[in-house]
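>>> model this:
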Amino acid sequence: MNDYELHRETLAVTHGERGQTPAPGVEDVTIPVHLSSTYSIPDVDPDADLESLDPDAGEYLYSRLSNPTRNALEHRLAALEGGTHALAFVSGTAAIAATMTAVVHPGDHIVAFEDLYGGTKTMLNRLFAERLGVDVTFVDATDTDEVEAAMRDETRLVWMETPSNPLMHLCDIEAIAAIADDWNAVFGVDNTFLSPYFQNPLSLGADVVVHSTTKYLNGHSDSIGGAVVTDRDDIMDELAFLQRVGMGSMLSPFDSYLTLRGIKTLPLRMRQHEENAMEIARFLESHDAVTRVLYPGLESHPQHDLAARQQSGFGGVLSFELDTDPDGTAAFLGHLDEFPLAVSLGGVESLIEHPATMTHSPLSQADRDTLGISDSFLRLSVGVEHVDDLLSDLDEALATV
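Now for the predicted structure:
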C-alpha cells in the first residue's frame, strides 16, 4: 500500500521510523535519539558533494546537515500533511522566517492576514518591511475580495493563518490559493491551530504549510520546534539551504525525538481536545458573565460553514470575552485552578492566556482595539482532562465576575 493511502492514525505512529535499522541484528521499534554531531565516511572522494548526501540511504556527514532522528520526523511530517518534503526547524518562528526568506527578496510584496500571531506580525513589520525592504500589506482575509484587491505585480507571497490567533477568524484556503496562482505568488498557511489531523492546506491549493511543532504536534509542552511542508521542489531547495547552511536553524535530535513521540498520539489527543472544547464553548456561550465566544465549531460563529467545509474538525482553541473590567478579569484568572495563566497552546494540559498583556502585547493599543482584543478578552487552550473538572473550575471562577 502506498504510504499516502494509509490513514493518518497509522502514519502518526509508524511513518519515518520503520526500516531505520541502527546496526545489524538490531530492530528498534522506535527510532533512538542520534546525538552524534558528526559521522565517519568510508573513504575520500574528491568528486563528492558532501552537502548532497542522501540520508535516506544512510549517508550522513554532520548533524547540522542531516540527522537520522530528525530525518525520521521530517518524513512523518510530510506524510501527515500529504506533502512531498518537510524540514524541521528550531522553532515555529524560525520555520516562518525561513519560508518567507526563501520566497521574497528586497522590493517584493507580501499580502498577509491582519489577524496574525503577534510574533509573526512583528517579524513582518520589523524584519521584512523595515530592514529587508519588503513591502507588506495586511488585509482582512475573511473577505477574499480584500486579498484580491491587495495583489499586485510585485506580490511574491500570500501569508495566512486559519483559524487565526486569537480571534478565530478563518480564510477560504481554496479561494485564496486560486488568487495566488493567478498572480504567480506563493501561498503559505500557518496550520498550527488545527494540526494536520483537522486541516490539510496543501490539498486545498496552498504551496507551503508551517507549524509550530511546540503546539499540537509535540502535544506535551516539553519541546520547542517548527516545521515546513511543501510539494514544490524549488521552495524545498531554498529552505534546505537556509535550514542547514544559511541560518543553521535545524531542530535538535532530542527535540526531534520528543516530537516524533508526541505525534504518535496526535489523533487521539485532537479528538479529545475538540470534544472538550465544544462542551466548554457551549457552556461559556450560555453564561451571563460572557459577552461573546469565538469557536468555529459553534453554529453562532460567522464562518462556521466555511470551517465545516475546509476542516475535518474544529480544534481545541477558543476565545471569549468577559462582561467586566480589567480588575474583574484579573479576579477571574486568579480563581482558576485547572487553567494556568501561560502562553502557548496545544499541550495535553489546559491553559488560559490574556492576549492584551501576553502574546499580543507587542502590538499598540490602537492595533489591539482595531482587532477587537480588549482587556477582558481571553484565549483558552483546552486540554484533555475530564471536561467536568474543567467546567466546574470555569463555573466557580465566573461566579466572581
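
>>> Only C-alpha atoms from now on, for both contacts and neighbour counts.
OK.

>>> could you pull out the helices for the stretch 301-401 of the chain?
Using DSSP state H, counting those that start in this stretch, the helices assigned to the stretch 301-401 of the chain run over residues 304-310, 326-334, 365-371, 387-398.

>>> Would you map the helices across this protein?
With DSSP state H, the ranges of helices along the chain come out as 8-14, 68-81, 92-103, 118-122, 144-150, 173-182, 195-198, 233-241, 253-263, 266-285, 304-310, 326-334, 365-371, 387-398.

>>> residue contacts, the closest residue to Glu321 other than its chain neighbours?
In space, and not counting its chain neighbours, Glu321 is closest to Phe377: 4.3 Å by Cα to Cα, 6 or more residues apart in numbering. By Cα atoms under 8 Å, 6 or more residues apart in numbering, the contact list for Phe377 reads 319-322, 354-356.

>>> quick one: the nearest residue to His386 once chain neighbours are set aside and Ala289, what's the gap?
Excluding its sequence neighbours, the residue lying closest to His386 (Cα to Cα, 6+ apart) is Asn276, at 8.0 Å. According to Cα to Cα, to the nearest Å, Asn276 stands 20 Å off from Ala289.

>>> Those two: who's more crowded?
Between Asn276 and Ala289, counted using other Cα atoms under 10 Å, Asn276 has the larger neighbour count: 22 against 16.

>>> Please generate a structure for the following sequence too, so the two can be compared:
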Amino acid sequence: MKNYEFIESALIHGGIYGDERTGAVNTPVYQTSTYMQDGLGKNRGYEYSRTGNPTREALELLIAELENGDAGFAFASGMAAITAVLSLFKSGDRIVISSNVYGGTFRVLDKVFQNFGFHYTIADTTDLEALSKVLTPDVKAFLIESPANPLLTVTDIKAVAELARSKGALLVVDNTFSTPYIQRPLELGADIVLHSATKYLGGHSDLIAGLVVVRSKELGERLHFIQNATGGILQPFDSFLLIRSIKTLSVRMDRHVENTLEIVKLLKGNDAIKTVYYPGLPDAQGYDINQKQAKNGGAMISFELQDGYDIRKFFESLKLIALAESLGGVESLVCHPATMTHASIPKEIREKVGITDGLIRLSVGIEHGKDIAKDLEQAIREAKL
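Got it, this is the predicted structure:
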C-alpha cells in the first residue's frame, strides 16, 4: 500500500524502496552476474543478470510507476533503448518520425534499420492533417518527441495517439526533455515512452542510460524478450546511481525551470537575438497544447543570433557555460546542433525543418541564474563583429 500521493514522494519512495533484510534505505548494488539455484528449475526469482538483476529491477519498477505504465526496462544507453523499441517491428514496417528529432534516432533508422528492410517517413507531427496523409498501410508506429530536439516544437500527444490507434499503429514518445515530473505521455494515450536517462533523470553528467516504459502487459512481454535476447542492459551500479539521481529530480527540475524562465526573458529582451525557441512562451508554437499536456515548458532553449554576430566567437567566449554534447545535467551546457547533435542528418533536411547553421541549443543548469545570464550576455557582446 502506497503511503504517498504526489510524484515528489514517488521519486523517493517508488519502485522498491530500501532493503527489507537489513533495513538499508537504499536498494543495494547486486554486483553479480549469476545466482545460486536451489535445484533444477528452482531459483529465487533470478538466474542470470542479463535476464534480471535486483538493482536494475528496482529502477525498472520505479520508472514504470513514475510514468504510470505496466512495465519498465533499463538499458545501457538511450540509443540502446530506442534500438530495443524499434526491434519490436519487422522488415517491411514503416515508422513515422518527427521532422526535428534527435540525430541519433535518425541515424539508427537511416543507417542501421533500413539495412533490414525497415522504412521511415519524416513528417511534421504538429500538423495532424499532414500526418494523416502519410498514414500508409505499412505504418506501424509514430515515434515523436514533444518538445522536440532541438526546435522545441510541441506535438499534441493525445491527438496523435488517437490517430495512431485508429489505424492500428503504436505511439512511441521520447520524453527525455520533459521527464515524468513534467509530462506523462502514457496518460495521454501513448503506448511506449522512452528516455535518454543520461540527461535529466541522471542529472549529473556521470552516467549513460536509457529507460523504456510500456502501457500493456503484451508489449512488456515482447520488450523483455528483446532486452534479454539482445542484452543491452544497464549495469547494477549505474542502476543504483540512476535511482539515487531520480530522488532529487523534482528539486532539480524546479531550479532548472526557474533559471530557464529568467534566461528566456533575458534573450527575448536582447536586440542581438533573432529568434528564441521555448515552448513556455505564450507566442511559441504549440504553447496552448503544451500548457494542457505538460506542467511547464521545461529547461531547454534554442536561439539564433542576429546577422553581424560570429557564432564561433560566441561559443569561444563562454566562461561558465560549457560547449558540450548532451543536456540535462546540473551544469549549463550549450551546443551547436548542426555540427554536433544533429550532424548525422543531411544538411538539406536540417535546413528544411529549421535546424540552421546559426542555431544554438542551451541546456540551462542549476547554477545561480544571474551567473548564467551574465555569461551569456558577455559572450554575446564578444561575438559582435
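
>>> where does the TM-score land?
Scored against TM-score structural alignment, normalised by the length of structure 2, the superposed chains reach a TM-score of 0.96; 383 aligned residues with a Cα RMSD of 1.4 Å.

>>> Mind putting the helices of structure 1 into TSV with distance to Ser36 of structure 1?
Formatted as TSV, those follow (distance: least, Cα to Cα, whole Å):
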stretch	distance to Ser36 of structure 1
helix 8-14	23
helix 68-81	10
helix 92-103	23
helix 118-122	33
helix 144-150	47
helix 173-182	41
helix 195-198	30
helix 233-241	20
helix 253-263	9
helix 266-285	28
helix 304-310	42
helix 326-334	45
helix 365-371	46
helix 387-398	43
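
>>> Tell me which of these lies nearest to Glu349 of structure 1.
helix 266-285 (9.8 Å; Cα to Cα).

>>> against structure 2, where does that closest one fall?
The alignment of helix 266-285 of structure 1 onto structure 2 (TM-score structural alignment) spans residues 249-268.

>>> Equivalent analysis for stretch 84-92 of structure 1, please.
So stretch 84-92 of structure 1 sits over residues 70-78 in structure 2, by TM-score structural alignment.

>>> ok, and what's touching that stretch?
56, 59-64, 81, 194-198, 208-217, 220, 224, 227, 232-235, 239.

>>> returning to that earlier point: how about the residue nearest to His386 of structure 1, what does it touch?
By Cα under 8 Å, 6+ apart, the contact set of Asn276 of structure 1 is 316, 382-384, 386-387.

>>> Pick out the most distant pair among the residues you listed.
Across the contacts of Asn276 of structure 1 (Cα to Cα), the longest gap, 13.9 Å, separates Gly316 and His386.

>>> more neighbours, those two?
Gly316 (31 against 10).

>>> contacting residues around the residue opposite the more buried one in structure 2 once aligned?
Taking TM-score structural alignment, the alignment pairs Gly316 of structure 1 with Ala299 from structure 2. Neighbouring residues of Ala299 of structure 2 by Cα under 8 Å, 6+ apart: 177, 253, 256-257, 259-260, 363-364.

>>> can you rerun that using 6 Å?
The neighbours of Ala299 of structure 2, taking Cα atoms under 6 Å, 6 or more residues apart in numbering as the test, are 256-257, 260, 364.

>>> repeat for Ser63 of structure 1
Per Cα under 6 Å, 6+ apart, neighbours of Ser63 of structure 1: Ser37.

>>> and stretch 255-263 of structure 2, how far out from the chain's middle?
Averaging C-alpha positions (Cα atoms, centre = their mean, to the nearest Å) puts stretch 255-263 of structure 2 19 Å from its chain's average.

>>> To which residue of structure 2 is the residue nearest to Glu321 of structure 1 aligned?
Per TM-score structural alignment, Phe377 of structure 1 is aligned with Leu359.

>>> burial measure for Val387 of structure 1, as a count.
18.

>>> For the closest residue to it other than its chain neighbours, give its distance to Ser350 of structure 1.
Spatial nearest neighbour of Val387 of structure 1, excluding adjacent residues (Cα to Cα, 6+ apart): Asn276 at 5.6 Å. Look at Asn276 of structure 1 and Ser350 of structure 1: by Cα to Cα, they are 10 Å apart.

>>> So Ile97 of structure 2 sits against Glu145, correct?
No - using Cα atoms under 6 Å, Ile97 of structure 2 makes no contact with Glu145, being 8.6 Å away.

>>> These two: which is more packed in?
Higher neighbour count among Ile97 of structure 2 and Glu145: Glu145, with 29 against 22, using other Cα under 10 Å.
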